[in-house]
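Trainee: Sequence and predicted structure are below.
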Amino acid sequence: MINEGKGGNVFEEELSRRSARVYEYLSRDIYRKRFHPQHIQQAVYSYINMGGKSLRPSVL
C-alpha cells in the first residue's frame, strides 16, 4: 500500500476525513434550504447521501 503508517493507509484515512468534511458541509441547513420545492431538495440530497462522487470535492 502507498504511504502506510501506523494506522494503515494514510491516503485512505485522509480521503475519509475529507469526505466527512464535504458531507458535513453539504448537509448544513443553510444549503439544504436553498432547494425548493421539497422534491428537488430530496433528489439533490439523495444523490449526496448515496456516498459517491466525493473524491473531487475532497481534493479541492
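Mentor: Here it is on my side, so go on. Numbers count the residues shown, from 1 in each chain.

Trainee: C-alpha only now, for contacts and for neighbours.
Mentor: Will do.

Trainee: Centroid-nearest residue for the chain?
Mentor: For the chain, the residue nearest the mean C-alpha position is residue 23 (3.4 Å; Cα atoms, centre = their mean).

Trainee: what helix or strand is the closest residue to it other than its chain neighbours on?
Mentor: Spatial nearest neighbour of residue 23, excluding adjacent residues (Cα to Cα, 6 or more residues apart in numbering): residue 48 at 7.6 Å. Residue 48 is part of helix 38-49, with elements assigned from DSSP states H and E.

Trainee: Next up, a structure to set beside the first:
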Amino acid sequence: MKRRVSALTKHVAGTVDLASAGLGFALVGIVIATLAFGLAPSALALGLLALLVVD
C-alpha cells in the first residue's frame, strides 16, 4: 500500500509542477507581448490565461 501511495504522490506532484511551469511560461509571454506590442495583445493573453486557470 505504501508503494502505491508513493507512486500516486509522485504523479500528482509531477502534474502540479507541469501546470505551474506552463503558467510561468504564459506569464513570460504576456510580459514580452506587452513590451513588444503594447497593452491590447496583453489584455487578450490575460483573458485566455484566466480561462485556462478557471478551467
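Mentor: Nice, I can see it. Source: prediction; values computed, not measured.

Trainee: Which residue numbers in structure 2 does the helix holding residue 48 of structure 1 align to?
Mentor: Mapped onto structure 2 using TM-score structural alignment, helix 38-49 of structure 1 covers residues 39-50.

Trainee: what comes into contact with that stretch?
Mentor: With Cα atoms under 8 Å, 6 or more residues apart in numbering as the test, stretch 39-50 of structure 2 has contacts from 23, 26, 30-31, 33-34.

Trainee: Can you get me a residue count around the closest residue to residue 34 of structure 2 other than its chain neighbours?
Mentor: Spatial nearest neighbour of residue 34 of structure 2, chain neighbours left out: residue 42 (5.5 Å); criterion: Cα to Cα, 6+ apart. Using other Cα atoms under 10 Å, residue 42 of structure 2 is surrounded by 20 other residues.

Trainee: and the helix or strand where residue 22 of structure 1 lies, how far from the chain's centre?
Mentor: Assigned by DSSP H and E, residue 22 of structure 1 falls within helix 10-26. Centroid separation for helix 10-26 of structure 1 versus its chain: 6 Å, with Cα atoms, centre = their mean, to the nearest Å.

Trainee: For the following helix or strand past that helix, name the packing helices and strands.
Mentor: Helices and strands here follow DSSP H and E; after helix 10-26 of structure 1, the next one along the chain is helix 29-32. Of the remaining helices and strands, none touches helix 29-32 of structure 1 by 3 or more Cα pairs under 8 Å, 6 or more residues apart in numbering; DSSP states H and E.
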